[in-house]
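*Asks:* Quick check, what structure comes out for this input:
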Amino acid sequence: MREVGSRADLPMPAPTNEMVDPVDATEPAETTVWRARRLQRLTAQLSEALNPAQVAEVTAHHAMASLSESAAWVGLVDAHRGNVQLACAPGLSREFRERFASSSMQEASPLAAAARLDGPRWLATEQEILDAYPELGQVQRGLGSLAVLPLAAGGRPLGGIGLCRERAKDFSADERGEVLALCTLGAQALERAVQFEIAQHVAATLSLSLLPRVPEVPGITIYSRYLPAATDARVGGDWYDVIPLSSGRVGLVVGDVAGHGVRAAAEMGRLRTGLRAYLREGHDPAEALGLTDVLTSEMSPTLMTTVWCGILDPETGRLSYANAGHPPPAVLDLTGEVSFLDREQNPPLGIRWGGPFAQADAQIEPAAFLVCYTDGLIERPGERFDSGLERLSSALRPSVSGLDELGDRLLALPVETHIDDVALLAIYRDPPDGGEGPVAR
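*Replies:* Purely as a prediction, here's the structure:
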């Protein structure tokens, strides 16, 4: 057996594509009412931005659309590296983006200078711009006027923004007021986004610390991943486990404690430990789930947990499994057919059901994949559960050359703003001839 891939991927959400619509220039756009509406719209869009890159995109595009600017840039301070990274530069040249992709905080570049400013800088002519930032003339044409402002919160520099006009025209008092309000809102959103990233990283790290290291098991290849929720910075209760058992068999577990937070994570740790112990004592999947149900009902009677538990013999391919309210694993055979292990369903753990748990058997043929997962992989708000299973089936059917390729394809299923964690455990039964892993169909 060889383990493929790392224990987790912690991708950051991609920037949003929903930007502010330009205000019709024929409307009384400079009235107080219209400015207030634009800022309300900006506030709503910033509330949906989850990370600094998204905040930068929303702020820059809103400023361009609202004030009819020809270009804008937003730089973000990287406190660990001591520099300013260019987050977005709509309307600016490729030379500008390459030259100012990263600037030291001590540089005279417009990005670093903006982050260091105590207040706004309004430059009404090209000559004023070139006097302040000589390098700009080398990488950007059509600089008529420029506004450069810091983005700061609580006295801490978070970045800077630049708004460019092709024509030489000073910013009016109304425009300056709107830009200052825009920067205040952008800076507040940046501070929230930075704190969210930190909390999300801590939560993901804690979740990973509770997950096991996948052991080597002769006869199978294993792929495991944990993906934290994109919209929740609290630790989750999703987990997977691989437990070597007697006679070369292996226990496979994927589970999901309802909710997020320290309590859900603590419950997940207790259940994982208890279920692992019951399997090692020699209990079959149904018995192990029954004992774990008693355990969770006694310790945390208000927390519901779904679990799929199986015991696989890699030599024969025989799989015994029991399912406590969990999404059914998928099996992809050598011909490309996809089936789901949905026999003998049992209630979730923790509801004080008290009845015996049923189990079923299946055969995992050589060169077949067994894909176990939590509901975050397939579920989307307002969508039927079967739609998620159909989407999973469609993702499995195209040929693959290995578990890494298959896993990357499956982890692309959740939407960018997925609200739940994802635990993914995929097993490939090695061919008896000693072939090196999966082969394309």
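
*Asks:* From now on I want contacts and neighbour counts done on CA atoms only, so please keep to that.
*Replies:* Noted.

*Asks:* In three-state terms, how would the closest residue to residue 342 other than its chain neighbours be classified?
*Replies:* Leaving aside its sequence neighbours, residue 342 sits nearest to residue 328 (CA to CA, 6 or more residues apart in numbering; 5.4 Å). Here residue 328 is coil, with the state taken from DSSP: H, G, I helix; E, B strand; the rest coil.

*Asks:* dump the residue contacts of residue 328.
*Replies:* Neighbouring residues of residue 328 by CA atoms under 8 Å, 6 or more residues apart in numbering: 308, 340, 341, 342, 372.

*Asks:* So which of those is surrounded by the most neighbours?
*Replies:* residue 308 (28 neighbours; other CA atoms under 10 Å).

*Asks:* can I assume that residue is in contact with residue 320?
*Replies:* No - between residue 308 and residue 320 there is no contact under CA atoms under 8 Å: 10.9 Å.

*Asks:* Endpoints of stretch 394-409, how far apart?
*Replies:* 11 Å (CA to CA, to the nearest Å).

*Asks:* Another sequence for comparison is provided below:
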Amino acid sequence: MSVERGVGGPLSRELARAVRAGRLPANAWAALADVLESLDPAIPVGDVVASLTDVVPSELGEIDLPGQEVRTPARGRGDRDLRWRLTDKPDAGSPSRDDIDRTAFLDEVSRASATSLNSAEMLTQVSALVQSHRLADVTRVWRSTDDGLLCATSSSGDVQADVTAQQALITRRSVRTGAHRLSVPLLAGRHALGVLDLERRHRGFTADDISLAHAVAGRAALGLRNAYEYEREHELAERLQYAMLPALVESDELDIAARYRSSTRGVHIGGDWYDAFSRSDGTVVLTVGDVTGHGLDAAVVMGQLQNALRAYALEGHGPASSLRLVHGLLRESRGSLYATAVVVEVQVCTGTIRWASAGHPPPLVQDASGAVAYLDADHGPMLGIGLSPSIPEHARALTPDSAVALYTDGLIERRTSDIDAGMARLAAAFERCGDGKVGERTDNVLHEMLGGTDHDDDVCLLLCRWLGSA
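*Replies:* You can find the predicted model right below:
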């Protein structure tokens, strides 16, 4: 039956254009005509053609590589899929057990694709579902990169995509090699993000299987696109955060190292900062602070406070005086954000330190033997609150090879435990990591405290070791 006999007018012309553009195969007319005749004539022509180009390639237009037997697809699920897309309702009658299983399986794939924003983790979950549903015995997912197709579901870096997977990506259509191999492109809008590669050992892929594979690939592609966007935004935010962190002062009497770790959850720019600089009199000033909240506003306030503390300290103000001045600056800004901060001055010739804190976790001192103690003295309230705070200042003498650690609360706070438990864990971590250079100690402490687990907040850790006077 020709298109002209099955349908007429604008729809016939639109279908002809779709064939010329390669969006529909030339041999699709006979199978389409019967389906189209049963559709509501009130459905817009554009909706019909758009739906056909989504459904028909998976049923009629897959590309056959050498060794594949070309078969005319039987009517059945493809017709029902088309009617569902255009009328939002299935054929009359109760759904079959196969239809119920198909819907439940696709719901699982949709949840797996939406649950994780880690692209590798998400694709691994989808692959496992495909195999558990017995859609394929072997599953691989290829990601499209600047270097070609890379396997996202294999830890082996030497796995290479063959011509079947590459053909599916280039043509944006499913490709079969023989009866037991099927490659389906992961399409998100106009973008081909990769290929879902399926293999069976003992049975071939039917038209229903191919339709289901396309449905799985569509859901996986949507999840992959969301994961890519998240990863790109997270990388941009992290790069911006690192660009705002200062270079640390170098001193013959001090060994200083600092680390920043962004939150592993969400996409945001944090308000944590650290700084270490030298005054003209040789005093080294260390600061660590944390602005409440996240996002651009917190980052802007963080930059202002970090620069203000540096400026006041360089003018000669001591730790408590610098914090009071910054408090006034934050109050005058009339914003809704607050901050905590700690400032430590180190007299490099004598090892004497002076410090003051505004609502911040106390500094930690580690002596030459590796024993640790918190400088848990009186401190002032958070910066920016609606009062004129009293911020006390304290002093203490260090012994050679002692170290002072400043950190933000993201290092010690956990949802599953209180802050006292976190501080005890930090002290124990410093005792275990007492050997080695300062940079190594800092990395080891972070590994002890954070490990490979997710953490909800940004983390700063600044460690300064006084070598002693010459």
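
*Asks:* Restricted to strands, list the contacts of residue 328 of structure 1.
*Replies:* Those of those mapping onto strands are 308, 340, 372, per DSSP state E.

*Asks:* residues in contact with the first one?
*Replies:* Taking CA under 8 Å, 6+ apart as the criterion, residue 308 of structure 1 is in contact with 253, 254, 255, 321, 322, 323, 324, 325, 326, 327, 328.

*Asks:* May I have the residues that are in contact with the corresponding residue of structure 2 for the fifth one?
*Replies:* Counting by TM-score structural alignment, residue 322 of structure 1 lines up with residue 356 in structure 2. Applying CA under 8 Å, 6+ apart to residue 356 of structure 2 gives the contacts 319, 320, 323, 342, 343, 344, 379, 380, 391, 392, 393, 394.

*Asks:* what packs against the host helix or strand of residue 151 of structure 1?
*Replies:* Using DSSP states H and E, residue 151 of structure 1 maps to strand 145-153. If you count contacts as 3 or more CA pairs under 8 Å, 6 or more residues apart in numbering; DSSP states H and E, strand 145-153 of structure 1 packs onto helix 110-116, strand 121-123, helix 126-132, strand 156-165, helix 173-210.

*Asks:* Any buried residues in it, and which?
*Replies:* 145, 146, 147, 148, 149, 150, 151, 152, 153 (16 or more other CA atoms under 10 Å).

*Asks:* roughly how far apart are the residue nearest to residue 301 of structure 1 when sequence neighbours are not counted and residue 286 of structure 1?
*Replies:* Leaving aside its sequence neighbours, residue 301 of structure 1 sits nearest to residue 350 (CA to CA, 6+ apart; 5.6 Å). Using CA to CA, one obtains 15 Å as the distance from residue 350 of structure 1 to residue 286 of structure 1.

*Asks:* Repeat that for residue 152 of structure 1.
*Replies:* 57 Å.

*Asks:* now swap in residue 403 of structure 1 and tell me
*Replies:* 29 Å.

*Asks:* Structure 1: which residue goes with residue 366 of structure 2?
*Replies:* By TM-score structural alignment, residue 366 of structure 2 lines up with residue 332.

*Asks:* Quick one: residues contacting its match.
*Replies:* So residue 332 of structure 1 contacts 338, 339, 368, 369, 370, 396, 397 (CA under 8 Å, 6+ apart).

*Asks:* Translate the third one into the numbering of structure 2.
*Replies:* Mapped onto structure 2 by TM-score structural alignment, residue 368 of structure 1 lines up with residue 402.

*Asks:* What residue in structure 2 is paired with residue 263 of structure 1?
*Replies:* By TM-score structural alignment, residue 263 of structure 1 lines up with residue 297.

*Asks:* Any idea how many residues pack against its match?
*Replies:* Per other CA under 10 Å, the neighbour tally for residue 297 of structure 2 reads 17.

*Asks:* Between helix 207-244 and the helix or strand that contains it, find me the angle.
*Replies:* Residue 297 of structure 2 belongs to helix 296-314 when elements are defined using DSSP H and E. Helix 296-314 of structure 2 and helix 207-244 are oriented at 20 degrees to each other (axes from the mean of the first three to the mean of the last three CA atoms, to 10 degrees).
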